[in-house]
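S.K.: predicted coordinates and the sequence they were generated for:
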Amino acid sequence: MHQLTYGDIKAATDRITGHIRPVTLTPLDRGAIRTGPRDPLDDRPEQPCQVWLALEFMQHTGSFKARGAHNFLQAHRDAGTLPTAGVTIASGGNAGLACAWAARRHGVPATVFLPATAPQVKVDKLRSYGADVQLTGTEYADALTACQDFAATTGALASHAYDHPLIAAGAGTLLEEIRQQIPDLDTVVVAVGGGGLFTGVATAAQHHGIRTVAVEPNNCRALNAALQTGRPIDVTVDSIAADSLGARRTSTMALDAARQDRVHCVLVPDTEIIRARQMLWDHRRLAVEHGAATALAALTSPDQHHRDLAPPRWPHLPGSSYRPGNGEKVCVVLCGANTDPTDLIRTSPGH
C-alpha cells in the first residue's frame, strides 16, 4: 500500500479547491477547557489554552468524506481512468453518501451496496444523490462481496470508505485549511474510525510540526490495537459511535501515521462521548453525530490512564483525556452530523 506523503495532500488540495466547502472555525470560550499541569521548564506567563472547533459537519453530505470522494474521482478523471460504468462502494454511511455526491458532480453513475437491513432513511438519502442502491445480504461483509463482484463484472471503479491514499489525502486537506486560519496551531484533535481522516490530517500536521491527538471510543479501538500488536488486526466493535467509527480494522496507512512523532492516542468511554455531544447542543446548539463528539470528549473527559492498553514500544500511555498546555492552541475537528437529533432535544434543559 502507498504510504501517504505531504505531496499527496498538496495534490489533493489543488484538485478539490473550489469543489468543496471551506471549513468554518469557531472558538470556544476562554477557560472552557482545562489545561494540564504546568511544565516546570515553561517560564512564560500562565495563560489559558485556546480551542477552536472545526465545523466540518457543514461539508457537502454532512461529513468530511466529501473531500476524499471528490479527490478520488478527480484524480481518476485526470488520469483518464474514470470508467463510464462509474464508481461503486459498499457503505451505508458517510462514505457512501460522499461517493454518490461526488459521482453526481462528475457525471458518472454511483452504485452503492448495502445490507438489506440498512435503515430506510439511509437508502432514501443515497437515492436522493442519484445513487443506484443495491440491497444484499444481512451484513456489511455481504455488501462488500457484492460490490467487489459488481466492479469485476462491470468495470466500475471500486472506492473504499477510508483505506485508499486518494481518500486519505483528500481528508488531509482539512488541516491545510485550518492552518490558513490558525497559522500558529499547536495541536489538532481528530476522531479515528478506519483511519482515513486521521491519516490525512496527521500526515499534514507532521509536515507542519503540529501535534495530532487521535481519539477512539474504548470499544472501537482498531488503531490502538494495531499499535499494540504492530499490525492491523480485527477488533470487536461496540460503541455508541460505532455507526461512524466502527471499523473492525484500521489501515496500514493509519498505523504508519500513528507511529510518527507528535501523535498522541486517547481512548474515551461512551459516557463521555454522549456527554460531549450533549454539551455541544446545550451550549452551542450544534447537533453532531457521536463520532464527531468523540474528538471533543478527549478534552472534556476526566483524567485517567489505561496502563493495561499501553503497547510496549509506544511512547504514550493512551489516556481517556488530553490536557492542553500553557497557552496551547488546539483545534478539534467535528467531522460529521448525519445523526438523529431528537435525543438531544428531549434531554435539553427545559424539555
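M.R.: Received, thanks.

S.K.: from here on, contacts and neighbour counts on C-alpha atoms
M.R.: Will do.

S.K.: where along the stretch 1-150 of the chain do the strands fall?
M.R.: All strands of the stretch 1-150 of the chain, identified by DSSP state E, counting those that start in this stretch, fall at 25-27, 50-55, 87-90, 110-114, 132-135.

S.K.: ok, the stretch 251-351 of the chain next?
M.R.: Using DSSP E, counting those that start in this stretch, strands in the stretch 251-351 of the chain cover 263-268, 329-334.

S.K.: can you redo those as JSON lines with distance to L185 and mean neighbour count?
M.R.: Shown next, in JSON lines, are the strands of the stretch 251-351 of the chain (distance: least, Cα to Cα, whole Å; neighbours: other Cα atoms under 10 Å):
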{"stretch": "strand 263-268", "distance to L185": "15", "mean neighbour count": "26"}
{"stretch": "strand 329-334", "distance to L185": "5", "mean neighbour count": "25"}
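
S.K.: so which of those strands is nearest A292?
M.R.: strand 329-334 (4.6 Å; Cα to Cα).

S.K.: which helix in this structure runs the most residues?
M.R.: helix 165-181 (DSSP state H).

S.K.: could you give the angle of the helix or strand just after that one to strand 329-334?
M.R.: Per DSSP states H and E, the first helix or strand lying C-terminal to helix 165-181 is strand 187-191. Using axes from the mean of the first three to the mean of the last three Cα atoms, to 10 degrees, the direction of strand 187-191 lies 20 degrees away from that of strand 329-334.

S.K.: quick check: N219 touching T236?
M.R.: Yes: with contact defined as Cα atoms under 8 Å, N219 counts as touching T236 (7.0 Å).

S.K.: ok, those two, which is more surrounded?
M.R.: Legend: neighbour count by other Cα atoms under 10 Å for N219 and T236, higher for N219 (19 against 13).

S.K.: and the more buried one, that one's in a strand?
M.R.: No: checked against DSSP: H, G, I helix; E, B strand; the rest coil, N219 lies outside a strand; its state is coil.

S.K.: ok, Q278 to W52 distance?
M.R.: Distance, Q278 to W52, by Cα to Cα, to the nearest Å: 18 Å.

S.K.: try A156
M.R.: 40 Å.

S.K.: more neighbours: these two, which one.
M.R.: Neighbour count, other Cα under 10 Å: between A156 and W52, A156 has more, with 22 against 19.

S.K.: alright, now check it against this:
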Amino acid sequence: MHTTLTYGDVKAAAGRIAGRVRPVALSPVEPGAFHGAGHDPLHGGPDETCEVWLALEYMQHTGSFKARGAQNFIQAHRDAGSLPEAGVAIASGGNAGLACAWAARQQGVRATVFLPTTAPAVKVARLRGYGADVRLVGVEYAEALAACEQFTATTGALASHAYDHPLIAAGAGTLLGEIHRLIPGLDTVVVAVGGGGLFAGVATAARHHGIRTVAVEPENCRALNAALEAGRPVDVPVDSIAADSLGARRTSAMALHAAQQDRAHSVLVPDSEITRARQDLWDHRRIAVEHGAATALAALTTPDDRTPERDTPAEPVTVPNRGYRPARGEKVAVVLCGANTDPGNLAHRITI
C-alpha cells in the first residue's frame, strides 16, 4: 500500500464512484450570518470582504463524506474480484463504519464494524440498521482498531480503514473536484482533520488545481499538527468534544505528506469555539452537524483577539495554532463533513 496519494488516484476514484454518491451541495454565507450584530468574523470590515461557502457534505449517503471512500474501496475490490467470503471489517469512531456498512450492503457483502464504547448511540443504531455486525471495544479508536486487526487476521475478512488507505483517501478527495466546478476561482478549502483521510484526498486534489487547503484540528486532538512538528506521525492524547469523529491518536503518512506540500496549512481550535460554531450553524441555518464538522467552521470564526495584525488585508493569515483569516476577495469553501449527531444538546434559540 503506497503512502503518497496522487491526483491520478483521486481522478480514478471519481470515475469509479460516479453515480453512486450524491453530488455535494453548496450554500453561500451572507455577511453578518454568524454571531449576530457587530464584527463579522467571516467577512471582516468593508475593506476585507471575502466570499465564504458551506459545502454541505453532511447530506451525503450515511450522513458524512465517508461514503465516498467506502464506495471507492468496495467498488475497487469488487472490480478486482478480491472481496472475500468473510466480508469486510473496519474500526471506526462511527462515520467510517456507517459508510463501510452501507457500501458493503449495496454489494451484498458482510460488514463487521468495531467501535469504541464511547461511540454515540445514534451511530450504533444506524450501523445495526445497515445490517452490520457491531462490536464495541475499548474507549478509544486505537483499541477498536487493534481488535479489528486481530479479527481480520483470524477470519480472512478484508480490512478497510477509517482513513489510512489510499482508496479511502482518494474517494474522499473527489469532493474537491465537485466544489471546484461549482465555485470558479476557488482559493481555499477548509477541512476538519481526524486521522487525515479527508484532508489527504482533498489537499492532493486541491494542490493540482492551485487551491489552498486549511487543515483544522481541536487543540487536544492534534495528530496532524503534532506530526508536522515532529516530522513523522506520532501518537497524541485524545481529549476533545469532537473526539468521536476526530479522535485519531495518530495521523496517516499520506496526510503528513500532503500537509508538508505547498498550499497546505495546519491550525488548531479550542473546544469552546467548536461548540460555538456548531451552535451558530443551528441558530442561523438550522443545520445540526457533528462537532467534528463544526471544527472546520471554527477556524474562521475564532474571536479577533486571537488574530495578529497582518501587514495588508490582501494576504490571508494563518494564526499559529489558532484559526485562519481569509484575505480580501478570497473565495473560501468550508466543508461540513458529517451530521451523525444527537441534536438534543443544541440550544433551541430563536434568531431574528
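M.R.: It's in. Worth saying up front: this structure is predicted, and the values here are computed from it rather than measured.

S.K.: of all the strands of the stretch 1-150 of structure 1, which one comes closest to R249 of structure 1?
M.R.: Of all the strands of the stretch 1-150 of structure 1, it is strand 87-90 that lies closest to R249 of structure 1, at 15.6 Å by Cα to Cα.

S.K.: how about the strands of the stretch 1-150 of structure 1 in JSON lines, adding distance to H264 of structure 1?
M.R.: Listed next are those as JSON lines, based on distance: least, Cα to Cα, whole Å:
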{"stretch": "strand 25-27", "distance to H264 of structure 1": "22"}
{"stretch": "strand 50-55", "distance to H264 of structure 1": "17"}
{"stretch": "strand 87-90", "distance to H264 of structure 1": "31"}
{"stretch": "strand 110-114", "distance to H264 of structure 1": "34"}
{"stretch": "strand 132-135", "distance to H264 of structure 1": "39"}
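
S.K.: those: which one's closest to H164 of structure 1?
M.R.: Set against H164 of structure 1 and scored by Cα to Cα, the strands of the stretch 1-150 of structure 1 come closest in strand 87-90, at 12.5 Å.

S.K.: with structure 2 overlaid, how far apart is the closest one on average?
M.R.: With mean Cα distance after the TM-score superposition for structure 1, strand 87-90 of structure 1 departs from structure 2 by a mean of 0.8 Å once superposed.

S.K.: which residues touch that strand?
M.R.: Contacts of strand 87-90 of structure 1 with the rest of the structure, by Cα atoms under 8 Å, 6 or more residues apart in numbering, involve 96, 99, 103, 108-114, 140, 143-144, 147, 150-151, 156-161.

S.K.: just those residues: which are in helices?
M.R.: Checked against DSSP H, the contacts of strand 87-90 of structure 1 include these in helices: 96, 99, 103, 140, 143-144, 147, 150-151.

S.K.: tell me which two of the residues you listed sit farthest apart.
M.R.: Using Cα to Cα for every pair in these, the one that comes out farthest apart is A103 and Y140, at 21.5 Å.

S.K.: these two - which one has more neighbours?
M.R.: Neighbours per residue, other Cα under 10 Å: of A103 of structure 1 and Y140, the larger number sits with A103, 24 against 19.

S.K.: the more buried one contacts T111, correct?
M.R.: No: taking contacts as Cα under 8 Å, A103 of structure 1 lies outside contact range of T111: 9.5 Å.

S.K.: from A294 of structure 2, how far off is D342 of structure 2?
M.R.: Counting by Cα to Cα - D342 of structure 2 and A294 of structure 2 are separated by 14 Å.

S.K.: comparing those two, which residue is more hemmed in?
M.R.: Under the neighbour definition other Cα under 10 Å, D342 of structure 2 and A294 were set side by side, and A294 has more, 29 against 14.

S.K.: show me what contacts the nearest residue to that one once chain neighbours are set aside?
M.R.: Among residues not flanking A294 of structure 2 along the chain, R278 sits closest, at 5.0 Å (Cα to Cα, 6 or more residues apart in numbering). The contact partners of R278 of structure 2, by Cα under 8 Å, 6+ apart, come to 288-291, 294.

S.K.: same question, L223 of structure 1
M.R.: 192-195, 216, 232, 249-250, 254-255.

S.K.: what secondary structure does it sit in?
M.R.: Assignment for L223 of structure 1 (three-state DSSP): helix.

S.K.: now which residue in structure 2 aligns to it?
M.R.: Superposed on structure 2 with TM-score structural alignment, L223 of structure 1 falls opposite L224.

S.K.: check A98 of structure 1 too.
M.R.: So, by TM-score structural alignment, A98 of structure 1 is matched to A99.

S.K.: so that match sits right up against Q60, yeah?
M.R.: No: here A99 of structure 2 lies out of contact with Q60, judged by Cα under 8 Å, at a distance of 9.9 Å.

S.K.: common neighbours of the two, please.
M.R.: With Cα under 8 Å, 6+ apart as the test, A99 of structure 2 and Q60 both reach A67.

S.K.: mind checking how far stretch 287-294 of structure 2 is from the chain centre?
M.R.: 11 Å (Cα atoms, centre = their mean, to the nearest Å).

S.K.: what about that stretch, start to end distance?
M.R.: OK, stretch 287-294 of structure 2 end separation, Cα to Cα: 10 Å.

S.K.: can you list contacts of that stretch?
M.R.: 58, 192, 241-246, 274-275, 277-278, 281-282, 335-341, 343, 346.

S.K.: how about stretch 8-18 of structure 2?
M.R.: Residues contacting stretch 8-18 of structure 2 (Cα under 8 Å, 6+ apart): 68, 71-72, 75-76, 166-167, 170-171, 173-174, 201, 204-205.
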